[in-house]
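Enquirer: using only what follows, build the 3D model:
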Amino acid sequence: MTLLLFVIATLLQGLSEFLPVSASSHVLGLAAVGWAPTLGPQGAFGVALGGLLALGLFFHADLTMMVRGTARRLIKGKRNPGATLAGQLALASLPVALVGALVERYALLDGVISLALVGWTTLIVGVLLWVADWMNMTVKRVEHLNGLDLLLVGVFQALALVPGVGRAAAVMTAARFVGCERRAAFRLASLLALPVLVGVAGLEGTRVVSAGLSLWSPVVGIAGALGVGSGLICLGALWAWLRRRTFAPFAHYRVGLGTVLLLLAYIAPLWPW
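Expert: Just a heads-up that it's a prediction; the model follows:
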């Protein structure tokens, strides 16, 4: 059972990096009915490494373009698409880096996480995703986003530090609000996962070392393999889905899951089990 719960937690964390869902919504929901999937620092470190590898494989063209473009900009001082994309990702990542540092330094979320909170955030973001996807035009690609667009996306991504929001869902919602095409919203959310996963890997790696554990254990290997596999499946499936379809099924799923979590939080404790 412990291995099964570890695998479930690993897959949930991996899926939530690239799909507009939330790992914490599912983990707390399972815990409310008697299951408690946990990763631990080694598992979280492995999933982060696996997610980075999955992104590197799927978006290798973008990564190559950014590396070469940034080097060309530094050496020759000339603007190019690769350097511009790297700068856009850096700007959009600023809010979550600043807010995340404050949350980690002052433990701002300690003691406020609850099933009810996650239920509300899961439901509300589901509604926002549906509204953004239904109401807004699809006229922009990532290259068309200006500074204000990118900062708005960054603020939404910072809100994903609140459990239940989901980083990918927050970025995709914001991207749709500023007029991004659906595939562009997916691409932006995926590329913005790169600096986030690097930060998570660094943080969890530090925790592993501080606990006297190994960074290259079977636990890390299993979590990493599951992270790569689930990441590539999610990235490929959602990219294909958004060729002709919308984010509506994910929005509906979030609203349904949020409703279930709220029922568990408010009504289930009143029942004479």
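Enquirer: please make it C-alpha for all contacts and neighbour counts, starting now.
Expert: Will do.
Enquirer: for His96, what are its contacts?
Expert: For the record, residue 96 is Val, not His. Gly154, Val155, Gln157, Ala158, Leu159 (C-alpha atoms under 8 Å, 6 or more residues apart in numbering).
Enquirer: another one to check against the first:
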Amino acid sequence: MTLFHLLILALIQGITEFLPVSSSAHLILFPELTGLQDQGVVIDVAVHVGTLFAVMLFFRADVMLVLRGIPDLLRGRFDSPGARMALLLFVATIPVMVVGLVLKETGLIDKMRNITVIGWAMLLFGIVLYVADKRGAERRQAEGWTLRDAILLGLWQAVALIPGTSRSGITITGARFLGFERTDAARLSMLMSIPTIMATGGLTALDLIGNTNGQAAIDGAIAAVLAFLSALLALSLMMRLLKSVSFTPYVIYRIILGVVLLGLAYS
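Expert: Here you go, the predicted model:
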């Protein structure tokens, strides 16, 4: 795979992973619409690892808080802020892992990887995001999320297994419906991505052990670094813009892309 091809894939993943526009959909669409070689699972895992390190660096204060709270959590103590955050992130990750395992074992996860599904998901969940952003109150902050919030947001996150939904988009949608401020809804969404990417990436990586050659590993490393840099930039820009701009620009993009894809699917 050429460096230019890796750069494009890394940019797609890095820019779209944390924006509410579905990175997985763009990665699926890229080879289908361009006719280029499908990047394969190794590159998909690599670029996700790159974005994982980007979000961990950007929210390093929250990550350190959680890491300090894990020992308390393992001892059954939930009174410290770190232990509480670690528990809620764990709870929020369970639904997507359970549903993901079911979809993988039944083969439905592969059957949904097509332009028609992506087009409808882009369009419909873009509209749902718009409604949530306009109707959701802005009275709650991330520090005040509860066990009920974690369960509900975890269920919202499981919906993101439908290609085109967007993991960040659907969890931000759920958080806005629950009354979290825009920046705090995005912050919770990004923090929820950490254990989710770790779990899914780790399971996929285990399947690849022994089946990856040296060149694929080098390509993956390059893609991960490039995705890390682009994701860090995109994340920084989005969090800054959310202080003054709503999610409407992303909704408009989703609707336009969804209509175009449905036009291609049904033509």
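Enquirer: could you get me the TM-score between them?
Expert: Overlay of the two chains. TM-score (TM-score structural alignment, normalised by the length of the second structure): 0.91; 267 aligned residues with a C-alpha RMSD of 2.3 Å.
Enquirer: Val142 of the first structure: which of the contacts of Val96 of the first structure is nearest?
Expert: Gly154 (13.5 Å; C-alpha to C-alpha).
Enquirer: returning to what we had before: mind putting the contacts of Val96 of the first structure into JSON lines with distance to Thr206 of the first structure and secondary structure?
Expert: Listed next are these as JSON lines, based on distance: C-alpha to C-alpha, whole Å; DSSP: H, G, I helix; E, B strand; the rest coil:
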{"residue": "Gly154", "distance to Thr206 of the first structure": "25", "secondary structure": "helix"}
{"residue": "Val155", "distance to Thr206 of the first structure": "27", "secondary structure": "helix"}
{"residue": "Gln157", "distance to Thr206 of the first structure": "24", "secondary structure": "helix"}
{"residue": "Ala158", "distance to Thr206 of the first structure": "22", "secondary structure": "helix"}
{"residue": "Leu159", "distance to Thr206 of the first structure": "24", "secondary structure": "helix"}
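Enquirer: now the helix or strand that contains Leu28 of the first structure on the second structure. Mean distance?
Expert: In this structure, Leu28 of the first structure sits in helix 23-32 according to DSSP states H and E. With mean C-alpha distance after the TM-score superposition for the first structure, helix 23-32 of the first structure departs from the second structure by a mean of 4.1 Å once superposed.
Enquirer: for that helix, name the packing helices and strands.
Expert: helix 2-18, helix 115-135, helix 248-266 (3 or more C-alpha pairs under 8 Å, 6 or more residues apart in numbering; DSSP states H and E).
Enquirer: in JSON lines, list the ones you listed along with distance to Ala36 of the first structure and mean neighbour count.
Expert: Shown next, in JSON lines, are these (distance: least, C-alpha to C-alpha, whole Å; neighbours: other C-alpha atoms under 10 Å):
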{"stretch": "helix 2-18", "distance to Ala36 of the first structure": "7", "mean neighbour count": "21"}
{"stretch": "helix 115-135", "distance to Ala36 of the first structure": "13", "mean neighbour count": "22"}
{"stretch": "helix 248-266", "distance to Ala36 of the first structure": "15", "mean neighbour count": "19"}
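Enquirer: now the ones you listed in CSV, with distance to Arg105 of the first structure?
Expert: What follows is these, written out as CSV (distance: least, C-alpha to C-alpha, whole Å):
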stretch, distance to Arg105 of the first structure
helix 2-18, 23
helix 115-135, 22
helix 248-266, 29
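Enquirer: so for Leu232 of the first structure, which of the ones you listed sits nearest?
Expert: helix 2-18 (9.4 Å).
Enquirer: what are the buried residues along the lengthiest helix in the first structure?
Expert: Longest helix in the first structure, counting residues (DSSP state H): helix 182-210. Buried residues in helix 182-210 of the first structure, counted by 16 or more other C-alpha atoms under 10 Å: 182-194, 196-197, 200-201, 204-205, 207-208.
Enquirer: that one vs the second structure - mean distance after superposition?
Expert: Per aligned residue, helix 182-210 of the first structure averages 1.5 Å (mean C-alpha distance after the TM-score superposition for the first structure).
Enquirer: mind checking the SS state of Val165 of the first structure?
Expert: coil (DSSP: H, G, I helix; E, B strand; the rest coil).
Enquirer: surely it and Ser22 touch.
Expert: Yes: between Val165 of the first structure and Ser22 there is a contact under C-alpha atoms under 8 Å: 6.3 Å.
Enquirer: any common contacting residues for these two?
Expert: Thr122.
Enquirer: so for those two, which residue has more residues nearby?
Expert: Val165 (31 against 26; other C-alpha atoms under 10 Å).
Enquirer: could you find the closest non-adjacent residue to the aligned partner of that one in the second structure?
Expert: Under the alignment (TM-score structural alignment), Val165 of the first structure maps onto Thr165 of the second structure. Spatially, and ignoring its direct neighbours in sequence, Thr165 of the second structure is nearest to Ala121 (5.1 Å; C-alpha to C-alpha, 6 or more residues apart in numbering).
Enquirer: ok, that neighbour touching Leu161?
Expert: No: between Ala121 of the second structure and Leu161 there is no contact under C-alpha under 8 Å: 10.6 Å.
Enquirer: returning to that earlier point: out of the contacts of Val96 of the first structure, who's nearest Leu232 of the first structure?
Expert: Nearest to Leu232 of the first structure, judged by C-alpha to C-alpha, of these is Gln157 at 21.7 Å.
Enquirer: picking that back up, ok, now which ones touch the counterpart of the residue nearest to Thr165 of the second structure in the first structure?
Expert: Taking TM-score structural alignment, the alignment pairs Ala121 of the second structure with Thr121 from the first structure. Taking C-alpha under 8 Å, 6+ apart, we find Thr121 of the first structure in contact with Pro163, Gly164, Val165, Gly258.
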